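Student: Need a 3D model of the sequence below.
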Amino acid sequence: MKKSILTFSLAVSLLACSYAQNIVDGNKIPVAGNVKISLPQGFTTAIVAENLGKPRHLTINPDGSMYVKLARAVDSKGVLYLKDTNADGKYEVIKGFGNYGGTGIYTKNGYLYTSSNQEVFRYKLNANNEVADTEHPEKIITGLKMGRQHETKSIVIDNNDNIYVNIGAYSNSCQQEDRKPGSLGVPGCPLLDSAGGIWQFKANKLNQSYGQGTRYATGLRNVVGLDWNNTTNSLFVMQHGRDQLNTLFPDLFDAKTNAELPAECMYELKKGDNAGWPFAYYDPFQKKNMLAPEYGGDGKKAADASYINPVVAFPAHLAPNGLLFYTGSQFPEKYRNGAFIAFHGSWNRAPEKQEGFFVAFVPFKNGKPSGNWEFFANGFAGSDNITSASQAVYRPCGLAQGPDGSIYVTDDKKGTIFKISYNGK
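Tutor: You can find the predicted model right below:
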C-alpha cells in the first residue's frame, strides 16, 4: 500500500507543478518594503489603508467609501467606516462602531448587514450610505452555533431578501476524538444538524434563530468566501477542505499526499445540495469524491454518488477566504462576470513549502467556468519560500468591487487594504 501511495504522490507533485505555469511575472508592482505584487500587464495596485487591525470582509459604497469588518474589535469598534476625504488615494477612518468581532459584512436595500461569530445585525443607511444610528442595530439572527474552530460567519444576500450564512463545522472531520490519529468518524455526524453548511434566513425579519432558518446546503466543512452570482441567480461558495490525512491515518496517506489533498473547492449551491463533508473529500487528480478514511476510505474508494461535484477545484490547504464575481467594466472583457478568489494561505502542506497568499481568477461564460484558473495578484507573502503562514507579510482575506470597477483586497495580517486597477498601459 505504501509504495502505491508514494507513486501516487509523485504524480500529484508533477501535476501540482503545472499550476505554477500561470504565475504572473512580467508586471511586479512594489507596494511596501520588499513586497512586490505580480499582476497581469496593464494592472496596478496600491495600498489605500493600513494598520486597521484584522480586516476581514468589506463592502464599498457608490461614492467609494467603505465599511470594513474586523475579526476582533479595536478600541471597542468592530466595524470601520473609511473614506478618502481629500482624494489622495488614501482612506481615513471616519468612525468605528459595533463592539464585536467577526467576518461578514454586506450592503443591500438601504441596510448595512454585519456578523459576529454568533449573530447577524443590520443598520439603516441614510441617503449618503452612512449609518446614522450606530448604537442600536437590529438583530436579524441570533444563537448561531459556534465552536472552537471555524467559528466565523460569512454572509451574502440574494435578490429576494434572503440572507445566507455559513455555519462552519467545529471539527476537522467529525471524528469521535477530533484530530486524534486513528479516531473514526461519528456515525451520521449529528453536528450537521446545526453546523457544517449554509443556512438561509430572511434579510428583513428580526430575531431569527438558526432553528427558524432553512439549512440550504450541507456537507460543507467551512465556507468563508461566498458570493451571489447574478448571471446564474445562484449562490457560489469556497470550501476550506479537511486537514491532516497523513497524521491521522499514516498507514494510508503520506505527507506528500496530504500536501496535495483534498482540493479547495468552489461550489454552486442549490437548495438541498450536499457537498459530502465529513464523509467524503474531493480528489482533483482522480476527479471524484473519495470516501473519507474516518468512514472507511483508503484513498481509492469512491464516495456516495449523491454528493455534488465542485465547479472548480484548486490545490489543497490554500484557505480561500474571499469570493467576488466581477460585474464592472474597467477590467478587460475576459474578466467580466468571472470569479476572483482571495487565498489566505496554508499551514498544512509540510514538508512542502506553504502556498496561497494570492488572488486567483476564474473566467466564466454563461454562468460556467470557461477556462482554467490563473494567478491574478501574487506575491503578498513577500517570499517564495514560506514554511509557516506566520512568515507571510500579507494574507489576503476579503474582496470587494468599487464603483469605478477597481477591486479591493483586505489583508488581516498587517491590517492593510489594497486597491487593484486597470489602466491599460
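Student: From now on I want contacts and neighbour counts done on CA atoms only, so please keep to that.
Tutor: Fine.
Student: report the longest strand in this structure, please.
Tutor: strand 66-74 (DSSP state E).
Student: what's that strand in contact with?
Tutor: With contact meaning Cα atoms under 8 Å, 6 or more residues apart in numbering, strand 66-74 is reached by 53-60, 78-83, 98-105, 114.
Student: Figure out how far that strand is from the centre of its chain.
Tutor: 16 Å (Cα atoms, centre = their mean, to the nearest Å).
Student: OK, contacts around Arg336?
Tutor: 326-329, 363-364.
Student: Buried residues, the longest strand of the chain. List them.
Tutor: Residues 66-74 are the ones in strand 66-74 that count as buried (16 or more other Cα atoms under 10 Å).
Student: Repeat that for stretch 338-351.
Tutor: If you call a residue buried by 16+ other Cα under 10 Å, then stretch 338-351 has these buried ones: 338-349.
Student: and Val237, helix, strand or coil?
Tutor: Here Val237 is strand, with the state taken from DSSP: H, G, I helix; E, B strand; the rest coil.
Student: Tell me how many other residues surround it.
Tutor: 26 (other Cα atoms under 10 Å).
Student: what does Thr7 give?
Tutor: With other Cα under 10 Å as criterion, Thr7 counts 11.
Student: Then Gln149?
Tutor: 12.
Student: which ones are touching it?
Tutor: 168-171.
Student: Among these, which one lies nearest to Arg122?
Tutor: Gly168 (21.4 Å; Cα to Cα).
Student: just the strands in the stretch 201-350 of the chain please.
Tutor: Residue ranges of the strands in the stretch 201-350 of the chain, as given by DSSP state E, counting those that start in this stretch, are 208-209, 214-218, 223-229, 234-239, 264-269, 273-274, 280-283, 288-291, 312-314, 320-325, 339-343.
Student: Of all those, which one comes closest to Thr257?
Tutor: Here strand 280-283 is closest among the strands of the stretch 201-350 of the chain (Cα to Cα), at 10.6 Å.
Student: compare with the first, here's sequence two:
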Amino acid sequence: MKKIAIASGFFIMTILVSTVSNAQAEKKKAIQLMASPVDAKLRLPAGFSATIVADGVAGARHIAITKQGGIYIKLGWLNDGKGIIYLKDTNHDGLVDQQRLFGDYPGTGICIRDNYLYASSNSAVYRYALDQNGEVLQPDQPEKIITGLVDHDRDNSKSITTDGKGHIYVNVGSYANACLLDSKSKQAPNPCPLLDSVGGIWQFNTTKLDQRLGDAVHYATGFKNVVGLDWNSQVNALYIMEHNRGQLHELFPEYYTEEQGGLTPAETMYKVTKGSNGGWPYVYYDPILKKKVLAPEYGGDGKKPAATKYQDPTMAFPAHLAPNGLLFYTGNQFPAKYKNGAFIAFHSRSAQLKKGYLVAFVPMKNGQPSGSWEIFADNIMLEKELHKPCGLAEGPDGSLYVTDDTGGRIFKISYKKG
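Tutor: The predicted model follows:
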C-alpha cells in the first residue's frame, strides 16, 4: 500500500491505494502466429466456430481492426519496449503472417476513426495517421492529443471511443473504492472531492494537441470505472459498462454477509448523454433488489433506497464480472438477431453464476435491450491455463475478435450457415 495526497477543489485528502507494478514493468514474450487454423475449443451457439489468430500476445487489452483487415492491439505492458502490436495477413490466406511492434507506452485504449489510429497510455491519448492501406505512417512520431490524466496505478486504464463528429470520449476511473479518506474510515466526504478528476467520462477534441482535463467537457460522472465503452452508430449515443465498487462485506459486516458481498453491486450498462450521473460513490445498483440503494459510506444499510436523481442502468449483470470490453455488432456475417446487439467481454468470475471469463450478448432494438442477456462464448478459461477476455472488435468480414490479456491469445469467432 502507499499513501497519496490529493488536492481537489477545497479538499486535501490522503487515500491509501494498492500499488500495481506490472503495468509499468516490461514483459518480453515470444508472439506466436498460427501456421494453420487452430481450433480455440470455445463453447459457442450453433453455426459458430473460433480459431486462435495469435498466441503469446502478453497483456493484449483493447483491439481495433482496419477495413483492410489489419489488427492493432494495445498492450497493458511493454513487449520489447513497445506497447502496440500490428498484425497483418500479407498473402490473404486468412492467417496472420506479419507482426510489428511500436509505441513506447503501456495502456488499454485503442480505436480507429477517419484514417487515424487512437491509442492511450494510462495518462495520455495519442493519434497516428494511417495510409491508404490502413497502416501507421509515422509509428515513432505520434501526436499527443490528451495529456495529464490521473494515474494512481489502480483502475487507471484510459479506455476510449469516438463518435465520428470530432469527439473522443475517455474514461478516467477512480482509484478509490468509495471515496473513503483512509483505510480505517467508514464515512466518506459529501460531496466526494474526487469526482472533478476521476469517476467519469470526459469528451475531448480529436484534432487538438496537448489537451488537459480542464479543456474537456465533463460528459458523464458517477461511474467508478469504465473499461468497456463503445459508440452506438445506430442511435448515435455513447454506451458504457461500469466496473462497480467492492468491499461491502469487508468494510461493513454489520450490513452485509460474505455471500451478500459477493452478489452485489451489479455490473451495469448505461446509455450516457451529456450530464449523465450514475451516482458513484453515493449509491450502487443492487441486482437482487433490482434498484439503486444508498452506499453505506453515505448512511446506507444495504436496503435504504437511493435518491431518484441518479440514472438507472440500461441493463444490470451479476456482480464482480468485470466488464472489460463492449462492442455493438454492425456486420452481416452473423444471424439477424445479432445485428446492432451488444457483445460484452467479462474479465472475471461471478459468485452468482459460479462461472465467468466469458463473452456475453445483449439483443438490442433502437438502442434498448430487446431481451435477456445470454452467454455467447464460454470455455475461454481452460482448466490448466489462464485466459481472460478483455477487448472486442469486428473484422471487415463481420467476424468477432476477442483479446485475452492474461494468456495472450487472440480469438476470431466466425459464423457459417449450416
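Student: returning to that earlier point: what's the matching range in the second structure for the longest strand of the first structure?
Tutor: The aligned range for strand 66-74 of the first structure in the second structure is 71-79, by TM-score structural alignment.
Student: same thing with stretch 46-56 of the first structure?
Tutor: Going by TM-score structural alignment, stretch 46-56 of the first structure sits over residues 51-61 in the second structure.
Student: Same check on stretch 272-286 of the first structure?
Tutor: Mapping stretch 272-286 of the first structure onto the second structure (TM-score structural alignment) gives residues 275-289.
Student: end-to-end on the matching stretch?
Tutor: In stretch 275-289 of the second structure, first residue to last residue: 26 Å (Cα to Cα, to the nearest Å).
Student: ditto for stretch 42-58 of the second structure
Tutor: Stretch 42-58 of the second structure: ends 20 Å apart by Cα to Cα.
Student: For that stretch, what is the distance to the chain centroid?
Tutor: 20 Å.
Student: Now which residue in the second structure aligns to Asp158 of the first structure?
Tutor: Looks like Asp158 of the first structure aligns to Asp163 there (TM-score structural alignment).
Student: which residues does the residue most central in space within the first structure contact?
Tutor: Nearest residue to the geometric centre of the first structure (Cα atoms, centre = their mean): Asn321, 2.1 Å. The contact partners of Asn321 of the first structure, by Cα under 8 Å, 6+ apart, come to 223-225, 238, 341-344, 396-398.
Student: which two from those end up farthest apart in space?
Tutor: Val223 and Pro396 (15.4 Å).
Student: So for those two, which residue has more residues nearby?
Tutor: Using other Cα under 10 Å, the more surrounded residue of Val223 of the first structure and Pro396 is Pro396, with 32 against 29.
Student: Would you mind measuring from the more buried one to Leu323 of the first structure?
Tutor: For Pro396 of the first structure, the distance to Leu323 of the first structure - Cα to Cα - is 11 Å.
Student: and for these two, which residues touch both?
Tutor: Ala342.
Student: which residue ranges form the strands in the stretch 51-200 of the first structure?
Tutor: 55-60, 66-74, 77-83, 92-97, 105-108, 111-115, 120-124, 138-142, 155-157, 162-167, 197-202.
Student: so what secondary structure elements neighbour the first one?
Tutor: Strand 55-60 of the first structure makes packing contacts with strand 66-74, strand 105-108, strand 396-401, strand 407-411 when contacts are defined by 3 or more Cα pairs under 8 Å, 6 or more residues apart in numbering; DSSP states H and E.
Student: now these in a markdown table, with distance to Ile417 of the first structure?
Tutor: Compiled in a markdown table, those are given as follows (distance: least, Cα to Cα, whole Å):
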| stretch | distance to Ile417 of the first structure |
| --- | --- |
| strand 66-74 | 10 |
| strand 105-108 | 15 |
| strand 396-401 | 9 |
| strand 407-411 | 4 |
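Student: nearest to Gln41 of the first structure, of these?
Tutor: strand 407-411 (16.0 Å).
Student: picking up where we left off before, kindly reformat the strands of the stretch 201-350 of the first structure as TSV containing distance to Phe43 of the first structure.
Tutor: Shown next, in TSV, are the strands of the stretch 201-350 of the first structure (distance: least, Cα to Cα, whole Å):
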stretch	distance to Phe43 of the first structure
strand 208-209	44
strand 214-218	37
strand 223-229	24
strand 234-239	25
strand 264-269	25
strand 273-274	38
strand 280-283	34
strand 288-291	36
strand 312-314	24
strand 320-325	18
strand 339-343	15
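Student: hey, which of those is tucked in deepest?
Tutor: Burial of those is given as mean neighbour count (mean count of other Cα atoms under 10 Å); strand 320-325 ranks first at a mean of 28.
Student: now that strand against strand 407-411, angle please.
Tutor: Strand 320-325 of the first structure runs at 170 degrees relative to strand 407-411, counting by axes from the mean of the first three to the mean of the last three Cα atoms, to 10 degrees.
Student: Tell me the residues of the second structure aligned with strand 320-325 of the first structure.
Tutor: So strand 320-325 of the first structure is aligned with residues 323-328, judged by TM-score structural alignment.
Student: Same question for stretch 214-229 of the first structure.
Tutor: Taking TM-score structural alignment, stretch 214-229 of the first structure hits residues 217-232 over in the second structure.
Student: Over to stretch 110-121 of the first structure?
Tutor: Going by TM-score structural alignment, stretch 110-121 of the first structure sits over residues 115-126 in the second structure.
Student: next one: stretch 338-345 of the first structure
Tutor: Going by TM-score structural alignment, stretch 338-345 of the first structure sits over residues 341-348 in the second structure.
Student: Now do stretch 51-67 of the second structure: distance from first to last residue.
Tutor: Stretch 51-67 of the second structure end-to-end distance (Cα to Cα) = 20 Å.
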